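Engineer: Here is my input; please provide its structure:
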Amino acid sequence: MSEKKKNTSNFNLGSNWIYIILILFLVGMTLFGRSSGFTEGKDLSSIAFNEILNDNDIDKVLILNNSRAEIYIKEDAIKAKEKYTKIVKNPFYRKGSPLYEYNFGDLQNFENKIEKAREKYNLSLDYQYKERTSILDTILGFLPFILLIAIWLFFMRRMSGGGSGAGGGGQIFNIGKSRAKLFDENTKVKTTFKNVAGLEGAKEEVQEIVDFLKNPDKYTKLGGKIPKGALLVGPPGTGKTLLAKAVAGEAGVPFFSLSGSDFVEMFVGVGASRVRDLFKQAKQKSPSIIFIDEIDAIGRARGKNSMTGSNDERENTLNQLLTEMDGFGTDTNVIVLAATNRAEILDKALMRAGRFDRQIYVDLPDLHERKEIFDVHIKPLKLAEDVKLDFLAQQTPGFSGADIANLCNEAALIAARNDKSAIHHQDFMDAVDRIVGGLEKKNKVITPKEKKVIAYHEAGHATVSWMLKYAAPLVKVTIVPRGQSLGAAWYLPEERKIVQTEQMLDEMCATMGGRAAEKLIFDKISTGALSDLEKVTKQARAMVTVYGLNDEVGNVTYYDSSGNDSFVKPYSEETAKTIDKEISKIIEGQYQRAIEILDLHKDKLDILAQKLLEKEVIFKDDLVEIFGKRPFEKDEKISDELNSITEE
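Structural biologist: Have a look, this model is predicted:
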């Protein structure tokens, strides 16, 4: 069946072919005939006409439009004279047609000339008058209007999608049709829930929706109603669209897929019309599923854009969607799935029960889920035996499923670039460095003095984090420029569901270790700690204003999850001064703490910095050799794996 589809001709007699045929017709008319009978004629000069006229060879003169004459020759003259016989024998000559054409100029002079010759030579010729309209002249008269219409149609096609889209959405007369792509038994989706790693809670929710459609009686016989909609919410790259594809593959019912932007058009009323057409098609193929990706394109809260001067076409589209979702009965078995990563801006009427009955939060994967995602993405890769997926899962906190897919691909590219026959563990580590830190720039010009400052800065981070209980364990430190940074330290953060005050303070102290080392060794500070200062300022502000972890401000939060306080401070000026004072106190306190730690271990800090200047990259083993084992390090399997990574 698929072979037949491949061999099927894609020829389509669209408007482009109509334009080509029209042009060929105009060219043909120009070349082969200005009017009937003229193609065989031959233009006469004034002398040649006088000669034929005086010889009395003319049978009839037909004056057309008072400007041109067709000359008909007598039959006996045609047979007797060779010059006429040649024309008659021409294959293009049609019997009964004029042999010549004569442009006589002024009509009155031409008539006088014929009358004089008739009297002088006793001629028997006759002349008649006739009005004749040329088809080509008519077409040429309307040609400007034809061109204007053709140009208008062309631009309408372009603006309405260039001929693509379901239901002929590319044609101007079908612009209000839905552009949803239909997946049914003829276009089966191969993605199933087995292809979706992690997302156990979300999968359980959507599997139940699939079961609603497959076995509706199981739920309705108890008096329950099938849900009308489910909204997938979560950060970008977490697998919302992939989950919808899996639903399409598992459900075995018609699945309409489109983006929220497919409803948006420059023409008034088109969005609402497409919503109506989409739900009409879905009802006809019931039971079915409608999936609207990036629904925030049309589902934004109404009334908030009135100051921008934009029209309300998007609101009309949303109103129609609200009506359709709450308009059809529960027995139609049409379920609407939607996905967005901006749920906070959606209209409240869209989020209420009865429309989107369920909101499924698709969060960033945890450690176990990242391991499952790695298992999926490494299947097509050729891996070496030293690849440790458990360690990679721990080394990628905050990575989404899309980030992990990109990491696996980047590792394969790095291995291929180095002419390896398989992808090694170090290739994955280099890929993490590449994604998190940026491209390595070994050719960047750095003076020895700057390099020494960078080495002590990074050694300061490593030393302070090594000596603090709640700081993340170090993986490696480098002074090779990467991306916008001149040096970097990589840690293995612990996955925490909640964070205590001591843990945040230790992390801030380790972050300030770089600037503290510069102050302690050189008695000067540089601009290299900008990203560190930005990080600790955000953490300190969050401690004071968000999490209520400051004794002076108290157990109060000024965080508004709805985002409605963006233009108004929810506290007084006096409180603002207190907040600023407490933020500064926290940061300066951790800065002094970092200086004290480094002063206590200054000799070891020097050894570490010199080793960094010598090797440019050091690992955990080097710190164990210099500082000894951390007394509070947890006895975990991952510690042994960290010890095994000793070279880049």
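
Engineer: only C-alpha atoms for contact and neighbour calcs from this point on.
Structural biologist: OK.

Engineer: right, and the helix or strand after the helix or strand residue 618 falls within?
Structural biologist: Per DSSP states H and E, residue 618 falls inside strand 617-619. Next along the chain after strand 617-619, taking DSSP H and E as the criterion, comes helix 620-627.

Engineer: to compare against the first, here's another:
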Amino acid sequence: MSTNDKNKKSNNSFNPMWIYAIVGFLLIGFWLFTSSMGGEVKKLDRGTFFEYLKEGHIKTVRLNLEEHKVDVFLTDEALKLDQFKHFKKENSNMTAFAQAGPQYSFIVADNANFETEIEKAIQENKLKTAYTNIPPDEFGKMFWNILFWIILFGLLWYFMFRRIGGAGGGPGGQIFNIGKSRAKLFDENDKIKVTFKDVAGLEGAKEEVEEIVEFLKNPEKFTVLGGKIPKGALLVGPPGTGKTLLAKAVAGEANVPFFSLSGSDFVEMFVGVGASRVRDLFKNAKDKAPAIIFIDEIDAIGRARGKNNFTGGNDERENTLNQLLTEMDGFGTDTNVIVLAATNRADILDKALMRAGRFDRLIHVDLPELGERKEIFEVHLKPLKLGEDVDSEFLAKQTPGFSGADIANVCNEAALVAARKNKNKIERQDFLDAVDRIIGGLEKKNKLIKPKEKRRIAYHEAGHATIGWLLPHAAPLVKVTIVPRGKSLGAAWYLPEERQITTTEQMLDEIAATMGGRAAEEVVFGDISTGALSDLERVTKQASAMVSIYGLNDKIGNISYYDSTGQSEYGMSKPYSEETAKTIDAEVSKIIESQYDRAKNLLNEYRPQLDQLADKLLEKEVIFREDLVEIFGERIFEDDESIEPPGNAVSTLNTNPSDTIVVGEEPVEKND
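Structural biologist: Predicted coordinates:
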């Protein structure tokens, strides 16, 4: 049966809610019909009733013992009289049921006394009037009460259990289907607009994913040589690099059923639900094979088993993982189903999940390089109205370390900046302002700062700029500001060199440049402040990494205590002795203090230039690379090809938030 036939069948299936609707309409109609039977019933006093009774105008008297109500029915002869002719006129427009209704009614206080009186009056006057009474209907009352509660609980069952089950139980929407898969199915009837053309950069990752699509479209090309189609591919990379975008492109290109869901969709409070959903997911995929299953954030269920049992463990998650392992590579797994998964925490995934035969391919989706960033900018710049000075290559050079999501955010923020300025086109400066806004936060020019504090901030930032300009391996400075932005009171931005490895000398120069702010405070004012918090945090991490991870310390030697498997996260002990821990602490402190002294010596040597730079900062609040060239001269050890100086004194930013130097009571909020 085709997908269209299944959709038609599901659309034409009977909805049980129609039964509730029909029963409700019948009850309402019956109530309205019976409430109007008999026309208008007039009130009658007791004395007039007995007069009509003695005159022989009353055919039937009916007493409702429960309601103490007397219904009076007139004879046909009485209805012909002038005083009762209005009843005849009303009855002419009614049905036979309505004609049986009473013409008069009244209430009695005592049923027994009324019965005695009417029986006596009938006997004394020898009347043909019939007298009846209606006893209390206990069964009917009980029946309607039971029916009311049945209907109430039925509605509660439907709206609570059925709807809640529908939200978490998959097809059918009932609580008994809570073990059904939550995967969203995309097939040939769904028009997915994302294709591989929309995925800029990521050439290596895109090539491998495209090959998976080719496996499904033309399997004979590969199986004719005896090869087997890979069972799974794991996309690994930092957040925002395009892993989910690649999966969307696969869904748009494959032309096969594509099941998409998140790892958290398997997690539920009920025991056994996760494993049941895995079974249902693969069953549906096998029924539609060839098909692709995409599990985003697979680390939600794929975390290594038995690593965090000290917190009580999570047997339900482990059961879900075990079922996933069985479905991916167990007995009977000969169907043409490929599993794609994405995570940025591959180090914590279970080894059994990572082995060949389950995820045959590990595809790294790294941060884009310069050329890839240019391609990504060109994709996101297409829908924008750009000025003539906007160049994708220039923007790519100003954004090292940016992911694809960051670049998309820059383009959107630039459009908002231009719109805020009532421009018709987005210009280069708008993009640079957007980068400023994303990295440093919004400018707070109205924030009040005392002149004494502002002078300290100026010297702090001038210290960073001076040391960074004088050291050969420090990143070239581009912009310094003492305008409060975000949580910072001042900041210095650099354009770091894009390199794959870092030497000891480069790291030491970076530490010295980072400590230049506090060193300038001590050199000029003779004391230090709390404004170097983020500086100290950064250099402590760098120095610790040099000693205990990268093996760049002579005393510790070529030893690394870094655990790439992530298992040390759950350990309560260090991988080294207490004596080694003391040595590490001493060497970290030695590195930081030596570079701090080095920065102070440089600042004392170039004190006049430091004062000029601080005065210019106090005067202009924002200075650029050209101002440092005017004071210090050109950097003779700078590689001119590694940086393109911005023209017309345009500001640029360091795209690594951890490189932002801050002074003030609070550090810049870092974006890892």
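
Engineer: Next, the TM-score between them, please.
Structural biologist: The TM-score (TM-score structural alignment, normalised by the length of structure 1) is 0.90; 634 aligned residues with a Cα RMSD of 3.0 Å.

Engineer: still on that earlier bit, in structure 2, what stretch matches the strand holding residue 618 of structure 1?
Structural biologist: Here strand 617-619 of structure 1 aligns to structure 2 at residues 622-624, judged by TM-score structural alignment.

Engineer: distance from that stretch to structure 1 after superposition?
Structural biologist: Superposing on structure 1 and averaging over aligned pairs (mean Cα distance after the TM-score superposition for structure 1), stretch 622-624 of structure 2 comes out at 1.2 Å.

Engineer: what about the strand holding residue 618 of structure 1, distance to the chain center?
Structural biologist: Distance of strand 617-619 of structure 1 from its chain centroid, counting by Cα atoms, centre = their mean, to the nearest Å, is 40 Å.

Engineer: That one - contacts with which helices or strands?
Structural biologist: With contacts taken as 3 or more Cα pairs under 8 Å, 6 or more residues apart in numbering; DSSP states H and E, strand 617-619 of structure 1 sits against strand 474-478.

Engineer: Buried ones in the strand it packs on, by neighbour count?
Structural biologist: Across strand 474-478 of structure 1, burial judged by 16 or more other Cα atoms under 10 Å covers 474-478.

Engineer: swap in stretch 98-117 of structure 1?
Structural biologist: Buried-residue list, stretch 98-117 of structure 1, by 16+ other Cα under 10 Å: 98-104, 114.

Engineer: likewise stretch 556-573 of structure 1?
Structural biologist: Quick answer for stretch 556-573 of structure 1 (16+ other Cα under 10 Å): residue 557.

Engineer: for stretch 125-134 of structure 2, same thing?
Structural biologist: For stretch 125-134 of structure 2, by 16+ other Cα under 10 Å, it's 127, 129, 133.

Engineer: Residue in structure 1 paired with the first one?
Structural biologist: Superposed on structure 1 with TM-score structural alignment, residue 127 of structure 2 falls opposite residue 123.

Engineer: How about that match: what's its closest non-neighbour residue?
Structural biologist: In this structure, residue 123 of structure 1 finds its nearest non-sequential neighbour in residue 56, 5.8 Å apart by Cα to Cα, 6 or more residues apart in numbering.

Engineer: For the one you found, give me its contacts.
Structural biologist: 121, 123-125 (Cα atoms under 8 Å, 6 or more residues apart in numbering).

Engineer: Residues contacting the match of strand 617-619 of structure 1, please?
Structural biologist: The list of residues contacting stretch 622-624 of structure 2 from outside it, by Cα under 8 Å, 6+ apart, reads 478-483, 616-617, 649-651.

Engineer: repeat that for 6 Å
Structural biologist: Here stretch 622-624 of structure 2 makes contact (Cα atoms under 6 Å, 6 or more residues apart in numbering) with 478-481.

Engineer: which of the residues you listed lies closest to residue 202 of structure 2?
Structural biologist: Using Cα to Cα, residue 478 comes nearest to residue 202 of structure 2 of those, at 28.8 Å.
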